[in-house]
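**Q** My questions concern the predicted model and sequence given below.
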Amino acid sequence: MSLALSKSADTPARTNWSAYATAYDLLSEHNPAYQALLSEFEGFLKTIEAPALIYDIGGGTGNYTEIAARICPESEIKLVEPDVGMLGVAKAKLSARDNVEYDSSTLEDFDAPGTADLIVCVHALYAMPSQGKRLKDLRRLLRPGGLLYLVDLGRYMNVADWRSYLFAHLKKEHGLLGALRIFWQGREIAKQNKSILEAQKKGVYWTHTEAEIASAVTEAGFDIIKQDSVYRDYSDLLVCRAVP
């Protein structure tokens, strides 16, 4: 699940996503809020007809693609992720999945083989340039009536709040020494999260309210089926249908 998809001259990304990839899954495995997001997505897939074609846009280390490949083994899945570090982790993780292909393009340069039945875009849109245009790109990549599963970080990344939350959970589950060990192994995450916050404050990364992202999605040609505040209220989850 990449948190960035495009790095352009006018909106340079401040975060080293390849460095982020080295510890991303380690800390995510111990983050109850992240695990809740994965469970939510798995539950969603079980409620819909298996899509013939799925695009995971900004698929990062492949956690959402892994769930889709497991729940929908007959689906054709394409993981689109331009960061070489993230993509390398995803390829290693999903090497046994024969229904997954990979593309290292940015969203705006993605040469899609066809319109998808489902697009997954998790914690990636906010770091792209021109979110309105990127949402229209997502609509273009979907067949009429196709579904967009969108999760986006909308509020400032409060690093101290997340540190306290994760450390309390890790200490409860693994004891003080275990918590300290996991924090040390995942120290790159804290470093990159600080750069995310800096980029948010500078306006390089998009921040938004629930109403603002709903308006942007609607303007791009989607009907909103479901919208929730998730990830400890830092992010918004929207399930949308592409308007014919």
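**A** Received it, and whenever you're ready, just let me know what you need.

**Q** C-alpha only now, for contacts and for neighbours.
**A** OK.

**Q** need the longest helix for the protein.
**A** Under DSSP state H, the helix in the chain containing the largest number of residues is helix 159-185.

**Q** counting contacts, what elements does the following helix or strand past it pack onto?
**A** The C-terminal neighbour of helix 159-185 among helices and strands, as given by DSSP states H and E, is helix 187-201. The contact analysis (3 or more CA pairs under 8 Å, 6 or more residues apart in numbering; DSSP states H and E) places helix 187-201 against helix 17-29, helix 159-185.

**Q** check contacts around the spatially closest residue to L177 that is not a sequence neighbour.
**A** The shortest distance from L177 to any residue that is not its chain neighbour, by CA to CA, 6 or more residues apart in numbering, is 7.9 Å, and that residue is K171. K171 sits next to 177-179 when contact means CA atoms under 8 Å, 6 or more residues apart in numbering.

**Q** Please repeat the previous calculation with a cut-off of 10 Å.
**A** By CA atoms under 10 Å, 6 or more residues apart in numbering, the contact list for K171 reads 177-180, 182.

**Q** By neighbours, which of the residues you listed wins?
**A** The most neighbours of any of these, using other CA atoms under 10 Å, belong to A179, which has 20 neighbours.

**Q** Surely it and F167 touch.
**A** Yes: with the criterion set as CA atoms under 10 Å, A179 and F167 qualify as a contacting pair; they are 6.3 Å apart.

**Q** rewinding a little: save the contacts of K171 as CSV, and put in distance to Q200 too.
**A** Converted to CSV, these look like this (distance: CA to CA, whole Å):
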residue, distance to Q200
L177, 33
G178, 32
A179, 28
L180, 28
I182, 27
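
**Q** let's bring in a second model and compare:
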Amino acid sequence: MSNFAAFLETIEAPRVIYDIGGGTGNYSQIAARAFRGSEIHLVEPDAGMIGAAKAKLADYANIHYESCPFEEIDATGTADLVVCVHAIYTMPSPKQRIADLRRMLRPGGWLYLVDIGRYIDVSDWRRYLFAALRKEHGLAGALRILWQGREISKQNKAIFEAQKKGVYWTHTEAELAADVIAAGFDIVEQKSVYRGYSDLLICRPRP
């Protein structure tokens, strides 16, 4: 999320922001802190996550909640910034959903896209996370955080199983870049993130 906060420092304040598949509101919260005058729409079909987001973001009056699938959002040409983090790979017709992201943006707008593309090695991810947490919080702190986040570990296992079954979309860096360009974007920046399992793309819509 530090990448996102750093990116926001480089752009003008957006009037309208859409956080697609916003989950419990982590990225909406960063955007709300950076741009208190922006109108932020958190789009999340899961009622439990929407509930958690509303509790977390109760102090921000500029966030609107839309509890429906992304493909049902009618917001053509209204957004100055669209954020979509670890959501497209779970959606039906992901290439069409990328085109929908393009459709939402005004000329000159920004897309901040992160998507899981490769199979998640759950053991590798757990080892990496533990080492990073131990370095920052010590052994006891790392163990406590991992215990508190055990539900995330279960989710990662579920993601891996869905990837193997073809339920979730997988792609290489080059394949995702090609799909984004085909949808009408120019890529400003692209890099591998999250231990190489995901790709980060910062894009602008072509005129």
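**A** Right, received. Where do you want to start? If you're wondering where the values come from, they're calculated on a predicted model, not measured in any experiment.

**Q** what's the TM-score for these two chains?
**A** After superposition, the two chains reach a TM-score of 0.94 (TM-score structural alignment, normalised by the length of the second structure), with 207 aligned residues with a CA RMSD of 1.5 Å.

**Q** rewinding a little: what is the nearest of the contacts of K171 of the first structure to L238 of the first structure?
**A** Within the contacts of K171 of the first structure, distances to L238 of the first structure taken as CA to CA reach their minimum at I182, with 31.8 Å.

**Q** For that closest one, give me its contacts.
**A** Counting by CA under 10 Å, 6+ apart, I182 of the first structure has contacts 26-27, 30, 167, 170-171, 174.

**Q** Please spell out which residues along stretch 97-112 of the second structure are buried.
**A** Residues of stretch 97-112 of the second structure classed as buried by neighbour count (16 or more other CA atoms under 10 Å): 97-106, 109-112.

**Q** Could you do stretch 5-13 of the second structure as well?
**A** Along stretch 5-13 of the second structure, the positions that meet the burial threshold by neighbour count (16+ other CA under 10 Å) are 8, 13.

**Q** Check stretch 83-102 of the second structure too.
**A** For stretch 83-102 of the second structure, burial by neighbour count (16+ other CA under 10 Å) applies to 83-91, 94-95, 97-102.

**Q** Find me the equivalent region of that stretch in the first structure.
**A** On the basis of TM-score structural alignment, stretch 83-102 of the second structure is assigned to residues 120-139 in the first structure.

**Q** same deal with stretch 173-193 of the second structure?
**A** If you align by TM-score structural alignment, stretch 173-193 of the second structure falls on residues 210-230 of the first structure.

**Q** distance between the ends of stretch 217-236 of the first structure?
**A** Terminal residues of stretch 217-236 of the first structure lie 12 Å apart, using CA to CA, to the nearest Å.

**Q** scratch that, stretch 169-187 of the second structure
**A** For stretch 169-187 of the second structure, the first and last residues are 21 Å from each other (CA to CA).

**Q** Which parts of that stretch count as buried, going by neighbours?
**A** Buried, per 16+ other CA under 10 Å, within stretch 169-187 of the second structure: 169-171, 173, 176-177, 179-181, 183-187.

**Q** so of the residues you listed, which ones are in helices?
**A** Among these, the ones falling in helices (DSSP H) are 173, 176-177, 179-181.

**Q** Out of those residues, the closest to I63 of the second structure would be?
**A** I63 of the second structure lies nearest to V180 out of those, by CA to CA, at 27.4 Å.

**Q** mind listing what the closest one touches?
**A** Contacts of V180 of the second structure (CA under 10 Å, 6+ apart): 95, 98-99, 101-102, 113, 174, 186-187, 201, 203, 205.

**Q** Which of these sits closest to C68 of the second structure?
**A** Ranking the contacts of V180 of the second structure by separation from C68 of the second structure, with CA to CA as the measure, puts L101 on top at 15.5 Å.

**Q** quick one: which helix or strand includes the closest one?
**A** Under the assignment given by DSSP H and E, the secondary-structure element containing L101 of the second structure is helix 94-104.

**Q** okay, the angle between that helix and helix 173-182?
**A** Computed with axes from the mean of the first three to the mean of the last three CA atoms, to 10 degrees, the direction of helix 94-104 of the second structure lies at 40 degrees from that of helix 173-182.

**Q** Give me the mean deviation of helix 94-104 of the second structure from the first structure.
**A** Helix 94-104 of the second structure differs from its equivalent in the first structure by a mean of 0.9 Å after superposition (mean CA distance after the TM-score superposition for the first structure).

**Q** Show me how far that helix is from its chain's centre.
**A** Here the centre of helix 94-104 of the second structure is set off from its chain's centre by 14 Å, with CA atoms, centre = their mean, to the nearest Å.

**Q** do the same with stretch 182-197 of the second structure
**A** On the basis of CA atoms, centre = their mean, stretch 182-197 of the second structure is displaced by 12 Å from the centre of the chain it belongs to.

**Q** Let's have the contacts of V180 of the second structure in JSON lines, adding distance to I50 of the second structure.
**A** Formatted as JSON lines, the entries for those read as follows, by distance: CA to CA, whole Å:
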{"residue": "K95", "distance to I50 of the second structure": "25"}
{"residue": "I98", "distance to I50 of the second structure": "23"}
{"residue": "A99", "distance to I50 of the second structure": "25"}
{"residue": "L101", "distance to I50 of the second structure": "21"}
{"residue": "R102", "distance to I50 of the second structure": "24"}
{"residue": "L113", "distance to I50 of the second structure": "20"}
{"residue": "A174", "distance to I50 of the second structure": "33"}
{"residue": "D186", "distance to I50 of the second structure": "32"}
{"residue": "I187", "distance to I50 of the second structure": "31"}
{"residue": "L201", "distance to I50 of the second structure": "25"}
{"residue": "C203", "distance to I50 of the second structure": "27"}
{"residue": "P205", "distance to I50 of the second structure": "29"}
